[in-house]
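Asker: below are the sequence and a predicted model; questions follow.
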Amino acid sequence: MTELSLIRNFSIVAHIDHGKSTLADRLIQLTGTVAERDMKTQMLDSMDIERERGITIKANTVRINYPAKDGHTYVLNLIDTPGHVDFAYEVSRSMRAVEGSLLVVDATQGVEAQTLANVYQAIDADHEIVPVLNKIDLPAAEPDRVKAQIEDVIGIDASNAVSISAKTGIGIPDVLEAIVTRLPAPKGDRDAPLKAMLVDSWYDSYLGVVVMIRVMDGIVRRGDQVKMMQTGATYRLDKLAVLTPAMKDIAELGPGEIGVFTASIKQVRDTRVGDTITTEKKGADKALPGFKPAQPVVFCGLFPVDANDFEPLRDAIEKLALNDASFSYEMETSAALGFGFRCGFLGLLHLEVIRDRLEREYDLDLITTAPSVVFKLHMRDGEVMDLHNPADMPDPSIIDHITEPRIKATIMVPDEYLGDVLKLCQDRRGIQLDLTYAGSRAMAVYDLPLAEVVFDFY
């Protein structure tokens, strides 16, 4: 059982390609968590598609032991979060599971749009934030300009930012020291009833559903009977482990620790992200705050090119849904395309990733219909209907009004393209809310209809 004062839990926040996964690799390598012979790049990205596109799709975790300069050995839990806006909910609950963040900014490019989106989530979760300037070995790096930009745009002090190069390994020991000295230790009460937050879950073909938890209060042991507070389901823990990326069995987890368990759970659907887990007997009365079910916003139809592939497609979609709780589907028939599924996604990248995985991992040829959103029809008799397909539009005389989903979009753009981007937003029925400058770049905030953005906006 680790002393609370010797635990540090943190995540890494960055824009795509600013070197988040490379920094995670270096931290794992320098502390000897993984043997040299087993080391590979993007250690925490396990899917082929993640490696190819160089993006993180699933939140991953690793436990690192670090002997610090003060003579103590600290346990560092790193949660590597996705940087893309479609997976914002995964990021938000990973943030709730840790106490601090490393804000990685590319010293050649400066602060970018997604850096902002994720940093605000970290500030919302009340994190201590340590700015890290990456890629300082490149000739184009401008650390002083980027520090000033972090202070202007995000509003956090960057005077003692750590300068590193994750590729060459410069400055990595300073990052480890900064984690230990500048991030706070977790809080928690060992003797209170068990309260653990469900951070993530995935399907393993040998173990069933693997659930990642962060223990807030109390202790969880192998063999305990636990209860999920949102779904009310109870399970007996078969296996309790920590990830050093490989699973390492452990007898118990105490407050502030992050680990995984299996309990013969059959479907990822039964384990809702952000749920609170407690013991069945003498459990906690109140769940942890902030739980919300994942809400699909973009919909499209998936149909097999060959009608005989409908059954394999159904099996493939069911298996994928085991692994991704935020993906929803229902059967649909179309006069032109035959039998298929209408699927809901968190955004366009999520749609692409799922479609690529279906085609690759299950060897299917698919037709994808144009992505669309759900409109709400408010009838004159007070009833509210969801409209998925224009073909289902009822007689206009019985409709009082129609509402559509809208988004607040923040667009960061270099000066010379500002006119074109503003014109694009106006043409797409956008309403301008704000226009400010951050250095040489303009930041436009627009209220846009989601239907215009999912189709051909980029």
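Answerer: Nice, I can see it.

Asker: please make it C-alpha for all contacts and neighbour counts, starting now.
Answerer: OK.

Asker: what ranges do the helices span in this protein?
Answerer: Taking DSSP state H, the helices of the chain run over residues 20-30, 48-53, 88-96, 113-124, 143-153, 172-182, 310-323, 348-361, 418-427, 450-454.

Asker: contacts for stretch 421-428?
Answerer: With contacts defined as Cα atoms under 8 Å, 6 or more residues apart in numbering, stretch 421-428 is touched by 431, 446, 448, 449, 452, 453.

Asker: contacts only, for the fifth one.
Answerer: So the one you mean is residue 452. Residue 452 is in contact with 428, 429, counting by Cα under 8 Å, 6+ apart.

Asker: one step back: so which of the helices of the chain comes closest to residue 59?
Answerer: helix 88-96 (6.9 Å; Cα to Cα).

Asker: so how far is the closest one from its chain's centroid?
Answerer: With Cα atoms, centre = their mean, to the nearest Å as the basis, helix 88-96 stands 6 Å off its chain's centre.

Asker: do the same with stretch 131-140
Answerer: 25 Å.

Asker: take a look at this one as well, against the first:
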Amino acid sequence: MNHIRNFCIIAHIDHGKSTLADRLIQACNGVSDREFKDQLLDSMDIERERGITIKSNTVSLDYTAKDGKKYLLNLIDTPGHVDFSHEVRRSLMACEGALIIVDASQGVEAQTVANLYLALEYDLDLLPVINKIDLPAADIERAQEAIDAELGLDPFEAIPCSAKTGLHVEDVLEGVVNKLPPPQGDPKAPLKALVFDAYFDKYRGVILQIRVMEGTLKTKDAIHFMHGGRDYKVDELGINQLKLVPKDKLSAGEVGYVVAGVKSVQDIEVGDTITLQEHPADAPIPGYQKARQVVFSSIYPMSTDQYPDLVKALDKLAINDAALTYEKDSSAALGFGFRCGFLGLLHLDVVQERLQREFDLGLVISAPSVKYKLKLRDGKEIEVDNPSNWPDPTVIDEIIEPYIRASILTPEEYVGPVMELCREHRSESQTMNYLSAGRLEVVSEMPLGEVLFDFYDKLKMITRGYGSFDHEPLEYRKTDIVKVEILVNKEPVDTLAYLVHREKARQRALHYCERLAKEIPRHQFKIPIQGVIGGNVIARSTINALRKDVTAKCYGGDISRKKKLLEKQKKGKAKMKQFGSVTIPQAAFVAVLKQSDD
């Protein structure tokens, strides 16, 4: 056990976690040059194209240190984006130590600080690494100051390296074996193994990634999931060295995989504890948390005949992504679809792109919303995330919405615009912490619904890309939310209804009305487009009628002939407006959700 090191790599998004993981694998001869490709641990095309990690991945590496001792290094590469912080949390539970990466050109950012606190929560030993020292803008001394002032770690222990060129990567490996502790645990105790990840293989079912904390697990053992309550039999187990390498047993301190005939990721809960049926452990491993969906949106197929394909596509995605929830939904304008729950906007974006790319589906997605809690006058309490389920305002006694604590790291010169941006998004309290020379942390408490649309884009714009953002959930607080309906030719379009704070209702309604007026083609009659709260119209746009020149055949003569023809046309238009229906093109639903013209 003294020759095992379980560690993960944590950092802000785009600070070089996956690139460093690639170099460590190459330095340990974990992959041949012929088989090597960038972002080796990222299995999805979308991860490669965007340069992000969406799922945690693990690899076991054999390393011979400079003193001749042989070590088994279990490396877990984690996502950097705030939406997938539950993946980071589970990875940290499986480790004793972590490499915390700081970009030499950008310094410490918001997600770095958030992940540091998560790692300290699980009592991990941290080894700072200063990456990207090959860049012209790299400033190692400033990065060391930031590690000391903002992270509270020893700046002289920080290992400078370049993951891109491979410079000093050997020093990082030496740091791992010398500075990070070996695992603890008794191989003879009752089995406790943490399931920190799972993925679906179409030939073998779900492959579980586990870390054995106590005891020993062998093939053919009958196992029990302590949170899920299900029982299975181990068909195969082993370690992951980019290929699955079977073994007879996994003992305390080891990281590996288990195949046990699980049919879907939804059958088990990632973060669960495995024990033996014959000699069960007395209690599960502490720290388990379920992934919580915070953003909800409806997904409809572009054409109704694609609905069966959407059902199959979501079923297949859910086999692999346990955090995605969905239930049937329907709309008068768009037909049948699904109401889905996501971990955040990036998760929504990734799911949408995978549905379009892997299953060739055209999709319409409704405006994302959060879950509100309502107290009704008859004493009932309900939760609503879908505008179509919003009750009549007369029966609502109180509405509360989820709040977050936003942490924004920014250079000092942008602090004014950042605080103004927070105020625009209904920030309730703001505090400033001076971290180091020229850098500030703005901590703000604000509603989660306010950061869903354009907050991050605006933050990047006003700080010229130097601002970084992270958030953590707080409690629910009292608010004044209203349901805004969009009427097209005085008929409500249920898909376009949305929930918003009363102060922002008119601004959003105007945006919807103007967009629809541009996208809906002109008809033979005038079409009013209105945003309404209850019976009050708060915004309006009008699409003018197509008008035939009925007086063209009148050449001369009395003016009363022209008036007669125009009057006749007017009556016809009024009758048409009464009975005519407006067809809304699919492009209009998509255009409404865009914040600005591309």
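Answerer: Looks like it arrived, so ask away. All values reported here derive from a predicted model rather than from experimental measurement.

Asker: any chance of CSV for the helices of the first structure, columns distance to residue 8 of the first structure?
Answerer: What follows is these, written out as CSV (distance: least, Cα to Cα, whole Å):
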stretch, distance to residue 8 of the first structure
helix 20-30, 14
helix 48-53, 27
helix 88-96, 13
helix 113-124, 16
helix 143-153, 24
helix 172-182, 7
helix 310-323, 29
helix 348-361, 31
helix 418-427, 42
helix 450-454, 39
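
Asker: what range in the first structure does stretch 208-219 of the second structure sit on?
Answerer: Mapped onto the first structure using TM-score structural alignment, stretch 208-219 of the second structure covers residues 211-222.

Asker: how far does the matching stretch stretch from start to finish?
Answerer: 14 Å (Cα to Cα, to the nearest Å).

Asker: which residues are contacting it?
Answerer: Identification of contacts with stretch 211-222 of the first structure by Cα under 8 Å, 6+ apart yields 97, 187-202, 237-240, 251-262, 271.

Asker: buried residues in it?
Answerer: Across stretch 211-222 of the first structure, burial judged by 16 or more other Cα atoms under 10 Å covers 211, 212, 213, 214, 215, 216, 217, 218, 219, 220, 221, 222.

Asker: tell me the one of those residues nearest residue 29 of the first structure?
Answerer: Nearest to residue 29 of the first structure out of those is residue 212 (Cα to Cα; 22.9 Å).

Asker: okay, now the closest residue in space to the closest one that isn't next to it in sequence: neighbour count?
Answerer: Closest residue to residue 212 of the first structure apart from its sequence neighbours, by Cα to Cα, 6 or more residues apart in numbering: residue 260 at 4.3 Å. For residue 260 of the first structure, the number of neighbouring residues by other Cα atoms under 10 Å comes to 24.

Asker: tell me who's in contact with the corresponding residue of the second structure for residue 260 of the first structure.
Answerer: Correspondence of residue 260 of the first structure to the second structure, assessed by TM-score structural alignment: residue 257. By Cα under 8 Å, 6+ apart, the contact set of residue 257 of the second structure is 207, 208, 209, 210, 237, 238, 239, 240, 244.

Asker: redo that, cut-off 6 Å
Answerer: Residues in contact with residue 257 of the second structure (Cα atoms under 6 Å, 6 or more residues apart in numbering) are 208, 209, 210, 237, 238, 239.

Asker: and the strands in the stretch 201-350 of the first structure, which stretches?
Answerer: For the stretch 201-350 of the first structure, applying DSSP state E, counting those that start in this stretch gives strands covering 208-217, 220-221, 225-228, 234-236, 239-244, 246-249, 252-253, 258-262, 276-279, 298-304, 328-334, 338-345.

Asker: got the angle between the first one and strand 258-262?
Answerer: Following axes from the mean of the first three to the mean of the last three Cα atoms, to 10 degrees, one obtains 140 degrees for the angle between strand 208-217 of the first structure and strand 258-262.

Asker: quick one: work out the angle between strand 208-217 of the first structure and strand 239-244.
Answerer: Using the same axes, to 10 degrees: strand 208-217 of the first structure against strand 239-244 is 80 degrees.

Asker: can you select the buried ones from the contacts of stretch 211-222 of the first structure in ChimeraX?
Answerer: Buried residues within the contacts of stretch 211-222 of the first structure, by 16+ other Cα under 10 Å, are selected in ChimeraX with:
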select :97,188,189,190,193,194,195,196,197,198,199,200,201,202,237,239,240,252,253,254,255,256,257,258,259,260,261,262,271
